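K.L.:
Provided below for reference: sequence and predicted model.
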Amino acid sequence: MKNLLAIFLMVFLFASCEGPMGPPGQDGGITEWWIKEDIKVKSSDWELVYNENKDPIYIYEYRIDDQDMSLYTDTYRKGLITTYMYLDFDDDAEAQTALPNPVHRRDAKDNSILWTETYSCDYTRDGFLIFKVTFSDFFTDQRPPETHFKAV
């Protein structure tokens, strides 16, 4: 019985599964790349967002209306923009991570104070990139730190 099973498996594994070749596919379209590296957002550049009643909604944002980006408003309908946040571990090492990205923080003076800053990005039909930061503790008296981004 084991020999029969082994023969069956060998025939199954080595049998050809080819058929007639299908028609050729279409050639790929033109791929255009646009990269904006090191978008520097200083701490003072972050703006707190308010609702229609002038109440804060606990989100900081930074808007970019770059002339270079206005050429690529078609991307909203036909393409994709991926944004990254640079992480500096020390002077010699740098990394980047795709957004959205949660960053866990601890108060330097009181280790019991913990929160999460979640960084994200929206891309609008009009060619705006809007970087956003939300705080898990809803404390908005302190602006986010200087942050560096990349858009592709």
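P.N.:
That came through, no problem. Note that this is a predicted model, so its numbers are computed, not measured. Residues are numbered from 1 along each chain as shown.

K.L.:
C-alpha from now on. contacts and neighbour counts both.
P.N.:
OK.

K.L.:
and residue 98, how many neighbours?
P.N.:
Here the count is done by other CA atoms under 10 Å, and residue 98 has 15 residues near it.

K.L.:
how near is it to residue 83?
P.N.:
From residue 98 over to residue 83 the distance is 6 Å, taken as CA to CA, to the nearest Å.

K.L.:
so residue 115 sits against residue 102, correct?
P.N.:
No - counting by CA atoms under 8 Å, no contact exists between residue 115 and residue 102, whose distance comes to 10.0 Å.

K.L.:
which stretches in the chain count as helices?
P.N.:
For the chain, the helices defined by DSSP state H cover 2-14, 67-70, 75-78.

K.L.:
mind checking which of the ones you listed is nearest residue 39?
P.N.:
Relative to residue 39, the nearest member of the helices of the chain by CA to CA is helix 67-70, separated by 12.8 Å.

K.L.:
circling back: out of the helices of the chain, which is the most enclosed?
P.N.:
Mean neighbour counts were compared across these using mean count of other CA atoms under 10 Å; the top stretch is helix 67-70, at a mean of 13.

K.L.:
and that helix, what does it pack against?
P.N.:
In this structure, helix 67-70 makes packing contacts with no helix or strand, judged by 3 or more CA pairs under 8 Å, 6 or more residues apart in numbering; DSSP states H and E.

K.L.:
dropping in the other structure now:
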Amino acid sequence: MWLANLNRLPTKVRLASWGLNIQTACCFCSNQDESRDHLFLNCTYTTALWNRIFERLNPRRTAFLTWEELLSWLRVSAASAPSTLKKIATQSLFYNVWRQHNSAVHLNGFLPLQTTFNTIDREIRNTISARRHRRKFTTLMQLWIR
């Protein structure tokens, strides 16, 4: 997550800027160049994952347009979506999108959207369950599975 926040992930656009002769098209949608913002905010694959997360946290929320908007959303805590839950969901989404990215680039394929979301859901539930005795985590499971 911190590598993504610092824009230090080796995305295709970043690798090309280092002089590597590679195709810069997104490995999921092939519609745009693969930058950090496209990969985690604007790609159709990731947007669909965000929409499923928003269904749980804030049904009226729409996709992020900028990285700053994402960071601002993470900082604001609400009764229906505490900042801690948003951070857990975001970290899990980033990890799994990057994992599927690496699978697409190095193993010639990535998992279907539903499978990736099921993995994200399971990771969020496990994270909350492992910390359920901490004060910040006592109500998060109820908020996530409603």
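P.N.:
Yes, it's here. Treat the numbers as computed from the prediction; the structure is a model and nothing was measured.

K.L.:
TM-score them against each other, please.
P.N.:
Overall, the chain-to-chain superposition scores 0.28 on the TM-score scale (TM-score structural alignment, normalised by the length of structure 2); 67 aligned residues with a CA RMSD of 4.4 Å.

K.L.:
overlap in contacts, residue 98 and residue 83 of structure 1.
P.N.:
Taking CA atoms under 8 Å, 6 or more residues apart in numbering as the contact criterion, residue 98 of structure 1 and residue 83 have no common neighbours.

K.L.:
tell me where structure 1 has strands.
P.N.:
For structure 1, the strands defined by DSSP state E occupy 36-41, 47-50, 56-64, 83-88, 94-98, 101-106, 114-123, 129-135, 147-151.

K.L.:
state which helix of structure 2 is the longest.
P.N.:
Secondary structure of structure 2 read by DSSP H shows that its longest helix is helix 83-106.

K.L.:
okay, buried residues for that helix please.
P.N.:
Of the residues in helix 83-106 of structure 2, those buried under the neighbour-count criterion (16 or more other CA atoms under 10 Å) are 83-94, 96-98, 100-101, 104.

K.L.:
what about the closest residue to residue 48 of structure 1 other than its chain neighbours, how many residues close to it?
P.N.:
Nearest non-adjacent residue to residue 48 of structure 1, counting by CA to CA, 6 or more residues apart in numbering: residue 60, 4.4 Å away. Burial of residue 60 of structure 1 is recorded as 21 neighbouring residues (other CA under 10 Å).

K.L.:
quick one on the thing from earlier: adding distance to residue 6 of structure 1, write the strands of structure 1 out as TSV.
P.N.:
What follows is the strands of structure 1, written out as TSV (distance: least, CA to CA, whole Å):
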stretch	distance to residue 6 of structure 1
strand 36-41	57
strand 47-50	68
strand 56-64	64
strand 83-88	52
strand 94-98	48
strand 101-106	51
strand 114-123	55
strand 129-135	60
strand 147-151	55
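
K.L.:
nearest to residue 11 of structure 1, of these?
P.N.:
Using CA to CA as the measure, strand 94-98 is the one of the strands of structure 1 that comes nearest residue 11 of structure 1, at 46.7 Å.

K.L.:
quick one on the thing from earlier: who are the packing partners of the longest helix of structure 2?
P.N.:
Using 3+ CA pairs under 8 Å, 6+ apart as the contact test, the elements touching helix 83-106 of structure 2 are helix 44-57, helix 67-75, helix 113-130.

K.L.:
buried stuff in the helix or strand hosting residue 142 of structure 2?
P.N.:
In this structure, residue 142 of structure 2 is located in helix 140-145 according to DSSP states H and E. Using 16+ other CA under 10 Å as the test for burial, helix 140-145 of structure 2 gives 140, 141, 144.

K.L.:
and those residues, which is closest to residue 129 of structure 2?
P.N.:
residue 141 (7.6 Å).

K.L.:
distance of the nearest residue to the closest one once chain neighbours are set aside relative to residue 83 of structure 2?
P.N.:
The shortest distance from residue 141 of structure 2 to any residue other than its chain neighbours is 6.3 Å, reached at residue 128 (CA to CA, 6+ apart). Applying CA to CA, one obtains 13 Å for the distance of residue 128 of structure 2 from residue 83 of structure 2.

K.L.:
equivalent analysis for residue 91 of structure 2, please.
P.N.:
Residue 91 of structure 2 sits 12 Å away from residue 83 of structure 2, going by CA to CA.

K.L.:
also residue 116 of structure 2?
P.N.:
23 Å.

K.L.:
again with residue 106 of structure 2
P.N.:
Between residue 106 of structure 2 and residue 83 of structure 2 the distance, using CA to CA, works out to 34 Å.
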